[in-house]
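1. no sequence for this one, just the structure:
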């Protein structure tokens, strides 16, 4: 059984979607990021960036010792290669899926995350920063909309690229985006939303969603960390 170190954020949802789609046995180990669980020494051993999600696979395909994986994109690739699911075997098909996976990791996720921060969480409203990230999120929605024109899923067939992108589109209203402006994206979004495994994945996160992630205390933990503030004793 895979241990999934998790909190119900877009990056956390990516992994539960895969695990539900692949019908893999897994156990959720909550990492309450608002309480600072991500900075505990035991978690640092498997996630050196102090960020969830992370997994421990007790039965890796090489038959060796349990293996840990951090970073949501790396976890999706690892699980796809382990199971042979949701990642094409062909050179060109794999190339396309990994392009869009990395596009999400390097573009959609970070830009939407900054959108969330400056629009929702920053202690002061900075109009330039809000406009910068709302507009860049809008541009990225347009890129994805064009890619989905004539395709059911991002790379043609359903893949880890779809699992990576969908959770970052779910909060589109908070990102100040209108799906009506992106008809191909909207159609794909509704298809993803209605997949039984996606529904189950979000249901798995529901028990943890009742705990507010952002409050006055958690702001001190989540925002403004430096190398000095997360260093471990003896380092």
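-> Received, thanks. What you see is a predicted model; the values in this text were computed from it and never measured.
2. switch to C-alpha atoms for all contacts and neighbour counts from now on
-> OK.
3. would you map the helices across the protein?
-> 10-21, 41-44, 72-83, 91-103, 109-116, 127-148, 160-169, 183-193, 196-209, 216-222 (DSSP state H).
4. I'd like the ones you listed laid out as TSV, including mean neighbour count.
-> Putting the helices of the chain into TSV (neighbours: other CA atoms under 10 Å) gives the following:
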stretch	mean neighbour count
helix 10-21	23
helix 41-44	15
helix 72-83	18
helix 91-103	17
helix 109-116	20
helix 127-148	18
helix 160-169	24
helix 183-193	17
helix 196-209	16
helix 216-222	14
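5. as TSV, those helices with distance to residue 27 would be great.
-> Output for these, formatted as TSV (distance: least, CA to CA, whole Å):
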stretch	distance to residue 27
helix 10-21	10
helix 41-44	16
helix 72-83	15
helix 91-103	25
helix 109-116	25
helix 127-148	32
helix 160-169	19
helix 183-193	23
helix 196-209	10
helix 216-222	25
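6. what about versus this one:
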């Protein structure tokens, strides 16, 4: 039987709790719990550092080939924008401190399909027109 290897790169599924809980404790939890919010912000920073390391010398997470894995991360990092009100500069700081991550996210966001998805997201998130 083959030994299983631990996954060294965060998966989009593994990010869900960190991003979701950071948003929850920043905006929706009835009681302000800075320690809880900070815990999840720290986890976002930690897993993004792991991504940055995994991207060293590579264009994408799976070598130099774009895969669904890369694209699945994009909406989670768009969600970081929603944290700007409670944690100003979070995404800007990640991009400044983690050059592999910043270049990778920029490459993804330059793709026409990703631009189209972002425009659709903005359209669907906009307040209803009167």
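-> Perfect, I can see it now. Just so it is clear, the model here is predicted, and its values are computed rather than measured.
7. related to what we said a few turns ago, between the helices of the first structure, which gets nearest to residue 56 of the first structure?
-> Residue 56 of the first structure lies closest to helix 72-83 among those, at 10.0 Å (CA to CA).
8. now for the closest one, which elements pack on it?
-> helix 10-21, strand 54-57, helix 160-169 (3 or more CA pairs under 8 Å, 6 or more residues apart in numbering; DSSP states H and E).
9. can you name the residues of the second structure that the last one overlays?
-> To tie it back to what came earlier, the one meant is helix 160-169 of the first structure. Aligned by TM-score structural alignment, helix 160-169 of the first structure falls on residues 68-77 of the second structure.
10. could you tell me where stretch 37-45 of the second structure falls in the first structure?
-> Mapped onto the first structure using TM-score structural alignment, stretch 37-45 of the second structure covers residues 130-138.
11. Provide a list of residues in contact with residue 100 of the first structure.
-> 154, 155, 161 (CA atoms under 8 Å, 6 or more residues apart in numbering).
12. can you redo the residues you listed as a markdown table with distance to residue 173 of the first structure?
-> Listed next are the contacts of residue 100 of the first structure as a markdown table, based on distance: CA to CA, whole Å:
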| residue | distance to residue 173 of the first structure |
| --- | --- |
| 154 | 21 |
| 155 | 25 |
| 161 | 22 |
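13. pick the one among those closest to residue 55 of the first structure.
-> Among the contacts of residue 100 of the first structure, and counting by CA to CA, the member closest to residue 55 of the first structure is residue 161, at 18.9 Å.
14. how close does the nearest residue to that closest one once chain neighbours are set aside get to residue 3 of the first structure?
-> Leaving aside its sequence neighbours, residue 161 of the first structure sits nearest to residue 101 (CA to CA, 6 or more residues apart in numbering; 4.8 Å). For residue 101 of the first structure, the distance to residue 3 of the first structure (CA to CA, to the nearest Å) stands at 23 Å.
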